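**Student:** fold the stuff below for me.
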Amino acid sequence: MAELHGRGICHGDFRPANILARISGLDGLSEDEVLAILGKPDSTKVVTYSHEDHNLPTAPRYLVYPVDWNSIATNTTLPHFISGKACIVDFGESYDMTSPVTELGIPQIYCPPEYTLEGKVGIGCDLWALGCTLFEIRTGRKLFATFDGDADEHLCKVAKVLGKLPEPWWSETWEQRKHYFKDEVDAEGRVISVYSGSNDKSPGPGVIGALVFQNPEPRSLQEALAEGLFYENTHGPGGIQRDISRKEIEIFSDLLLKLLRYTPEDRPSASSLAEHDWFKFSKLEDP
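**Tutor:** Have a look, this model is predicted:
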């Protein structure tokens, strides 16, 4: 991101799905040689809603599942094909910093409040998305996940974790806010739900079945990180679950707080972030 911004370019759609790992060691191999290494692709037939074959020219006959790179990476009998180099892709929403676009195609969960509430586009949008992306890559979880990209639900998640939005967003711009939160905050500076009972169990917009028990939502970045990491198994049930050390939670939350400041001008440049302590970790240990 620092390289892009240094060249006067904003990505406009920065998120984990647009960061790829570079593959090496397969160039120049024949198809048979590649299949011998990666295995024969798994596929499934495409049928109609009534489970019948089709001859439609507008639909494929079959779908091919992606390569299971996790299994290949952990197979000690195979060479190491996944390099340590990351590639940023999908520049369909990118724009020149001097000529910001009027709209972004980035999913709501990576949008900063200034864009959601005011339609303001700029370098700050990339930096906010970077904060959400770093959290997601490290934990395997989305920081401000919503049911269906609902803007009000997203703002509720943001306010619960980061606190009351500044004026005039809180009292005027966010028109639906009064339906979810009171004007004032509690003694700890946290937003207060208008629903009775525990703030943490109160339903928000877009939530179906509010009476179903849910774990309390995190009310700070440190609480969100304390839930640890969980990487889903993309080819079956289960996944990998780990704790995050208290030391890292303290340092990483500091980095994220800088990127997720409500005022876009207060967010640090991407180039300055390289000096943050979180990027200098060589060994994570609890004090």
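
**Student:** when you work out contacts or count neighbours from here on, use the C-alpha atoms and nothing else.
**Tutor:** OK.

**Student:** how much space is there between the nearest residue in space to residue 102 that is not next to it in sequence and residue 63?
**Tutor:** Distances taken as CA to CA, 6 or more residues apart in numbering put residue 121 closest to residue 102, at 6.9 Å, once the chain neighbours are dropped. Here the criterion is CA to CA, to the nearest Å. By it, residue 121 lies 38 Å from residue 63.

**Student:** more neighbours: which of these two?
**Tutor:** residue 121 (23 against 11; other CA atoms under 10 Å).

**Student:** quick check, that one in contact with residue 103.
**Tutor:** Yes. Contact criterion CA atoms under 8 Å: residue 121 and residue 103 qualify, at 7.4 Å.

**Student:** residues contacting the residue nearest to residue 102?
**Tutor:** Residue 121 is in contact with 100, 101, 102, 103, 104, 114, 115, counting by CA atoms under 8 Å, 6 or more residues apart in numbering.

**Student:** in a markdown table, list those residues along with distance to residue 2.
**Tutor:** Below are these laid out as a markdown table (distance: CA to CA, whole Å):
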| residue | distance to residue 2 |
| --- | --- |
| 100 | 18 |
| 101 | 20 |
| 102 | 23 |
| 103 | 22 |
| 104 | 20 |
| 114 | 21 |
| 115 | 21 |
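
**Student:** between these, which sits nearest residue 8?
**Tutor:** Nearest to residue 8 among the contacts of residue 121: residue 100, at 10.9 Å, using CA to CA.

**Student:** A strand includes the closest one, no?
**Tutor:** No. Using DSSP: H, G, I helix; E, B strand; the rest coil, the secondary structure at residue 100 is coil, not a strand.

**Student:** now the other sequence, so there's something to compare against:
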Amino acid sequence: MAAQPKYAPSNLDHVEDLEKYWRNGFHPVHLGDKLDKVDSKRYRYGVIHKLGYGGFSTVWLAHDLINGGYVALKIVCASQSSYGVPPAVESILDSHPTKIFVTELHRFLIQGPNGHHVCQVLPVTGPSLLALSRVPYRLRPAVCKKLAREGAQALEFLHARGLCHGDFTASNLVLAVSPTLHQLSKQDLLKLLGTPLRDTVHATGPKTASAPEYVIQPADLTRLGPSYLTDSLRVVDFDQVFGFRKPLPPGIPPNPGFRLGTPIASLAPEVIIEGAAGPASDIWALGCTLFRMRAGIQLLGEWHFNMASNVLEDIFDVILGPPPPKWTRLQFRENGWPIASPRSGKDKNITTHEYGQEPLDPDEDLKAKVYGIWDENRSRPNTPGKRLKSPSIFWKVDPNVVPHWGNVDGGFPHIHPDEAAQFLHLLRRIFVYNVTQRITAAEILKHPWLARVKR
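**Tutor:** You can find the predicted model right below:
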């Protein structure tokens, strides 16, 4: 029997799981909280807004009360007391010449009602490429290619040193902010970001100190505008980093196999079916990310409901076509994950799927998706697709006039056929079943789609 919920659902759309405000869960945070005590009278950080959340942490915008400027505070669940990137990995990340990888500045511990929490102090960054590649925002094509090149360079750097990122998705690729952001007063920064939206937390039973008085919707970082956002990429979140060379150097995490934390819609088929994570699965995730960046939508259908079997069906029957013989007949558990060893006989908890029996639908395959990308209208300034008051990095449309997939309603043009042909060629080098034939990050950087991108 499922446990009774401890809190009533929030009225805000984008907030963390309230049920994690409990023993060993999230730390309750309020605006104005002061953290990291320096001495009997001073604290180092003052919380001024919320930046985001995940399954194991909440992230807050804080004012550095000692040195000035701003930082991000990632406060981790108490159950993750050993949380953090191993020093051997962090040393590699910090050695990148342009500091593209966002690593912690330092850390401290918080003792709260739900336990001891690691708090990572991180540089402030701008919005993620996920936020900039869904309605109402789209990355400008030229900027998309520049960021794509920097993303491929980041993977090339990691792979050359025996590391895989493990979760190279649009949510973990962000824009760098301008240094001038740190010159803003707290009042001016909050004026840019807008008043934080709050919602009171209501307990379903006796009220405790485990939860905050209210939850806050994360700030919309696109509001920082052209003065405080750059078109340079930063890579975040190294929880899934692992090494693939043998023997593993000291301090490098091993291959997680089936436990790889990449979202299912960006998992390579060899990881879903065989747990075979590696550089090639990073490249597959990059391919999904490139499509998301350029098209403004997810490559695989939104219908899969977080089921691995449905993702495979999209890959085999819609995107790429028949899989290799070893994958044409797969057995799945009730949770949609394939079983490693096929079972004979009847088992009501096991279902068998056969793939590749039908030809690809030319209206839905990879080519159709690429050539169906709708684009910014730069020639008709009065159309709904015009650039609004947004930084030149991205453009914005009225969500009420976004065209249906594959048509040009509302004055939106399609991607230019020449670019579509190049982009499709690149994706077809990425989305292949044989990992030995999948393009590498170094080869992506030489591909014609990126050939003329400013380095």
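
**Student:** rewinding a little: mapped onto structure 2, which of the contacts of residue 121 of structure 1 hold?
**Tutor:** Contacts conserved in structure 2 for those, counting by both residues aligned by TM-score structural alignment, their matches' CA atoms under 8 Å: 100, 101, 102, 104, 114, 115.

**Student:** now which residue in structure 2 aligns to the first one?
**Tutor:** Put plainly, it is residue 100 of structure 1. Aligned counterpart of residue 100 of structure 1 in structure 2: residue 255 (TM-score structural alignment).

**Student:** highest neighbour count among the contacts of residue 121 of structure 1?
**Tutor:** Most surrounded of these: other CA under 10 Å gives residue 104, at 21 neighbours.

**Student:** wait, that residue touches residue 93, no?
**Tutor:** Yes. Under the criterion of CA under 8 Å, residue 104 of structure 1 makes contact with residue 93 at 6.5 Å.

**Student:** overlap in contacts of those two?
**Tutor:** 12, 13.

**Student:** and the strands in the stretch 151-287 of structure 1?
**Tutor:** Listed in chain order, the strands found in the stretch 151-287 of structure 1 under DSSP state E, counting those that start in this stretch are 181-185, 191-193, 229-232, 239-242.

**Student:** just those: most buried one?
**Tutor:** Comparing these by mean neighbour count (mean count of other CA atoms under 10 Å), strand 191-193 ranks first with a mean of 24.

**Student:** what about residue 233 of structure 1, neighbour count?
**Tutor:** 11.

**Student:** Provide a list of residues in contact with the nearest residue to it once chain neighbours are set aside.
**Tutor:** Leaving aside its sequence neighbours, residue 233 of structure 1 sits nearest to residue 239 (CA to CA, 6+ apart; 4.6 Å). Listed by CA under 8 Å, 6+ apart, the contact set of residue 239 of structure 1 reads 230, 231, 232, 233.

**Student:** closest to residue 164 of structure 1 among those?
**Tutor:** Nearest to residue 164 of structure 1 among these, with distances taken as CA to CA, is residue 230, at 28.5 Å.

**Student:** can I take it that residue 63 of structure 2 is in a helix?
**Tutor:** No. Counting by three-state DSSP, residue 63 of structure 2 falls outside a helix, being strand.

**Student:** so what's it up against?
**Tutor:** By CA under 8 Å, 6+ apart, the neighbours of residue 63 of structure 2 are 45, 46, 47, 48, 69, 70, 71, 186.

**Student:** over to residue 440 of structure 2?
**Tutor:** 156, 280, 283.

**Student:** of those, which belong to helices?
**Tutor:** Judged by DSSP state H, the contacts of residue 440 of structure 2 include 156, 280, 283 as members of helices.

**Student:** the strand ranked longest in structure 1 aligns to what range in structure 2?
**Tutor:** For structure 1, the strand with the greatest residue count under DSSP state E is strand 82-88. Under TM-score structural alignment, the match for strand 82-88 of structure 1 in structure 2 covers residues 229-235.

**Student:** list the buried ones in that stretch?
**Tutor:** 229, 230, 231, 232, 233, 234, 235 (16 or more other CA atoms under 10 Å).

**Student:** now do the helices in structure 1.
**Tutor:** Going by DSSP H, structure 1 shows helices at 2-6, 31-38, 69-73, 113-118, 123-139, 151-162, 221-226, 246-259, 270-273.

**Student:** quick one: what's aligned to residue 41 of structure 1 in structure 2?
**Tutor:** By TM-score structural alignment, residue 41 of structure 1 lines up with residue 195.

**Student:** list the residues that contact residue 444 of structure 2.
**Tutor:** 152, 426, 450.

**Student:** just checking, the second one touches residue 450?
**Tutor:** No. Applying CA under 8 Å as the test, residue 426 of structure 2 and residue 450 come out as separate, 9.6 Å apart.

**Student:** counterpart of residue 370 of structure 2 over in structure 1?
**Tutor:** By TM-score structural alignment, residue 370 of structure 2 lines up with residue 225.

**Student:** doesn't residue 245 make contact with its match?
**Tutor:** No. Contact between residue 225 of structure 1 and residue 245 fails when scored by CA under 8 Å: they sit 9.3 Å apart.

**Student:** who has more neighbours, the two?
**Tutor:** Comparing residue 225 of structure 1 with residue 245 by other CA under 10 Å, the one with more neighbours is residue 225, at 24 against 15.

**Student:** now that one: how far from residue 191 of structure 1?
**Tutor:** 20 Å.

**Student:** report the aligned residue range of structure 1 for the strand of greatest length in structure 2.
**Tutor:** For structure 2, the longest strand by residue count, based on DSSP E, is strand 43-53. On the basis of TM-score structural alignment, strand 43-53 of structure 2 is assigned to no residues in structure 1.

**Student:** got a PyMOL select line for the buried ones in the contacts of residue 63 of structure 2?
**Tutor:** Entered in PyMOL, the line below selects the buried ones among these, by 16+ other CA under 10 Å:
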select buried, resi 45+46+47+48+69+70+71
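
**Student:** any chance of the contacts of residue 63 of structure 2 in CSV, with distance to residue 358 of structure 2 too?
**Tutor:** Formatted as CSV, the contacts of residue 63 of structure 2 follow (distance: CA to CA, whole Å):
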residue, distance to residue 358 of structure 2
45, 59
46, 59
47, 55
48, 55
69, 58
70, 55
71, 53
186, 59
